[in-house]
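Asker: pasting the sequence and the predicted coordinates here, then a few questions.
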Amino acid sequence: MGKLGLTEILVIVAIILLLFGGKKIPELMKGLGSGIKEFKNAAKDENQPAAAKKEEEKI
């Protein structure tokens, strides 16, 4: 019950294409990719020690 078969995936893709159109999907994926990239950068910045953050702010 938890697995998606090929038929279900194809139906979902077809519905997405109908809703957004072929031209809009690349724009959505580009926005999603940049959002993920920003999230990773923010998460990496969170892991840095406070002293390293202060040094970056001075520069």
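Answerer: Good, I have the coordinates. Numbering: from 1, shown residues only.
Asker: okay, CA-based contacts and neighbour counts for the rest of this
Answerer: Will do.
Asker: list of residues touching stretch 24-31?
Answerer: The contact list for stretch 24-31 (C-alpha atoms under 8 Å, 6 or more residues apart in numbering) reads residue 17.
Asker: how far out from the middle of the chain is that stretch?
Answerer: 10 Å (C-alpha atoms, centre = their mean, to the nearest Å).
Asker: ranges for the helices of this protein?
Answerer: With helices called from DSSP state H, the chain shows them at 6-20, 24-47, 50-58.
Asker: could the ones you listed go into TSV alongside mean neighbour count?
Answerer: Converted to TSV, the helices of the chain look like this (neighbours: other C-alpha atoms under 10 Å):
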stretch	mean neighbour count
helix 6-20	11
helix 24-47	11
helix 50-58	9
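Asker: and here's the other structure:
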Amino acid sequence: MYSPVLLELFNIGGPEFILILFVALLLFGGNKLPELARGLGKGIRDFKDASEGVKREIHNQINSFDEKPSEPEYRNNYNTDTETDTHNSTAVSEEHEKAETSVKKEY
């Protein structure tokens, strides 16, 4: 009927709990009391669901930070083929010249 944890939380004993139920019965009546209990139960359930959702979201965020991002793969760019090296160096120098001219045009 009642939760021992709740009673320990508020330091309520058996006689005090029965007195509280009796006063509630007098105030709200026998017909209204079950409706209030259902509403209270639904509110508590919604609160627990919301708190579980928040906990789940926090754990998901923590777990996403724990995962290391994938390391980029490094390729060996050292070729012994001189033709490829010459082609790469000219392509890089052309890109460098284009970048310099575009920067000069902006100023």
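Answerer: Sure, I can see it. Since the structure is predicted, the reported quantities are computational estimates derived from the model, not experimental observations.
Asker: TM-score of the superposition?
Answerer: In this superposition the chains share a TM-score of 0.62, using TM-score structural alignment, normalised by the length of structure 1; 48 aligned residues with a C-alpha RMSD of 2.0 Å.
Asker: okay, residue 91 of structure 2 and residue 97 of structure 2: tell me how far apart.
Answerer: From residue 91 of structure 2 over to residue 97 of structure 2 the distance is 10 Å, taken as C-alpha to C-alpha, to the nearest Å.
Asker: correction: the previous question concerned residue 5 of structure 2.
Answerer: The value you get for residue 5 of structure 2 to residue 97 of structure 2, if C-alpha to C-alpha is used, is 76 Å.
Asker: which of these two has more residues huddled nearby?
Answerer: residue 97 (12 against 9; other C-alpha atoms under 10 Å).
Asker: just give me the match in structure 1 for residue 50 of structure 2.
Answerer: Aligning on TM-score structural alignment places residue 50 of structure 2 opposite residue 42 in structure 1.
Asker: need the contact list for that match.
Answerer: Counting by C-alpha under 8 Å, 6+ apart, residue 42 of structure 1 has no contacts.
Asker: go with 10 Å
Answerer: Listed by C-alpha atoms under 10 Å, 6 or more residues apart in numbering, the contact partners of residue 42 of structure 1 are residue 36.
Asker: repeat that for residue 25 of structure 2.
Answerer: By C-alpha under 10 Å, 6+ apart, the neighbours of residue 25 of structure 2 are 19, 31-34.
Asker: the residue sitting nearest the centre point of structure 2 sits in which helix or strand?
Answerer: Nearest to the geometric centre of structure 2 sits residue 57, at 2.7 Å (C-alpha atoms, centre = their mean). Element membership for residue 57 of structure 2 (DSSP states H and E) is helix 14-66.
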